[in-house]
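K.L.:
got a sequence here, can you model it:
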Amino acid sequence: MSIERIVFAVAGAFIVISILLAVYVNLNWLWFTAFVGANLFQSAFTGFCPLALILKKLGKTSGTAF
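P.N.:
All right, here's what the predicted structure looks like:
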C-alpha cells in the first residue's frame, strides 16, 4: 500500500471516529475533525504532510494514489 493510500485511509478513519465521538461523547471532538480537515487542506497546497514523512522514514514508498 502506498503512502498516499495510507494517508487517505488514516485521515478518513480519524474523521469518522471523531464524528462518532462528537455524537456520543462530547461535541468538542469536532475540533479534532477540523484539525484533520485543515491539515488535508494545507497539504494539498504545500505538499507537507507529517504522516507522509513518518511513513517515508518507516520505509514506505510513494506510488499512484488510486
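
K.L.:
make it CA atoms for all contacts and neighbour counts henceforth
P.N.:
OK.

K.L.:
nearest residue to the residue nearest the centre of the chain in space, please, no chain neighbours.
P.N.:
Geometric centre of the chain, nearest residue: residue 11, 2.6 Å, by CA atoms, centre = their mean. Spatial nearest neighbour of residue 11, chain neighbours left out: residue 36 (6.7 Å); criterion: CA to CA, 6 or more residues apart in numbering.

K.L.:
one more, for comparison:
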Amino acid sequence: MAGFAWPREAIPEVAQAFGRLFPADTAIDGLVRVNQLGANIWEVAHDWLGLWCLMIGYFILV
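P.N.:
Here you go, the predicted structure:
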C-alpha cells in the first residue's frame, strides 16, 4: 500500500484509503521524504499529523 512495490498512481483509491488506516503507510512516506529528499518537519507535517491522529484513534479504541 505504500507505493514502492507498485506505483501509487496505479493503486485504486479504495485501496489507498484502506492503507491510510495503518501507520506504516504514513510513516514510510514521511521518512522517505526526510531521509532521501531532505525535507524538513514542515514539509512532512501532514504525515506527522496523520500519525498523531492514528495514535489517538487507536488509543480510543483500546
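
K.L.:
post the TM-score for the overlay when you can.
P.N.:
Put the two chains on top of each other and the TM-score (TM-score structural alignment, normalised by the length of the second structure) is 0.44; 41 aligned residues with a CA RMSD of 2.4 Å.

K.L.:
could you pull out the helices in the first structure for me?
P.N.:
Using DSSP state H, the helices of the first structure run over 3-24, 30-46, 50-57.

K.L.:
for the second one, buried residues please.
P.N.:
This means helix 30-46 of the first structure. The neighbour-count check on helix 30-46 of the first structure (16 or more other CA atoms under 10 Å) flags 30, 32-33, 36-37, 40 as buried.

K.L.:
ditto for the last one
P.N.:
Of the residues in helix 50-57 of the first structure, 52, 55 count as buried by neighbour count, 16+ other CA under 10 Å.

K.L.:
that helix packs against which elements?
P.N.:
helix 3-24 (3 or more CA pairs under 8 Å, 6 or more residues apart in numbering; DSSP states H and E).

K.L.:
got the angle for the helix it packs on vs helix 50-57?
P.N.:
140 degrees (axes from the mean of the first three to the mean of the last three CA atoms, to 10 degrees).

K.L.:
tell me which strands and helices helix 3-24 of the first structure is in contact with?
P.N.:
Checking 3+ CA pairs under 8 Å, 6+ apart, helix 3-24 of the first structure ends up next to helix 30-46, helix 50-57.

K.L.:
for the second structure, which helix is longest?
P.N.:
helix 45-61.

K.L.:
what residues of that one count as buried?
P.N.:
Those would be 47, 50-51, 54, for helix 45-61 of the second structure by 16+ other CA under 10 Å.
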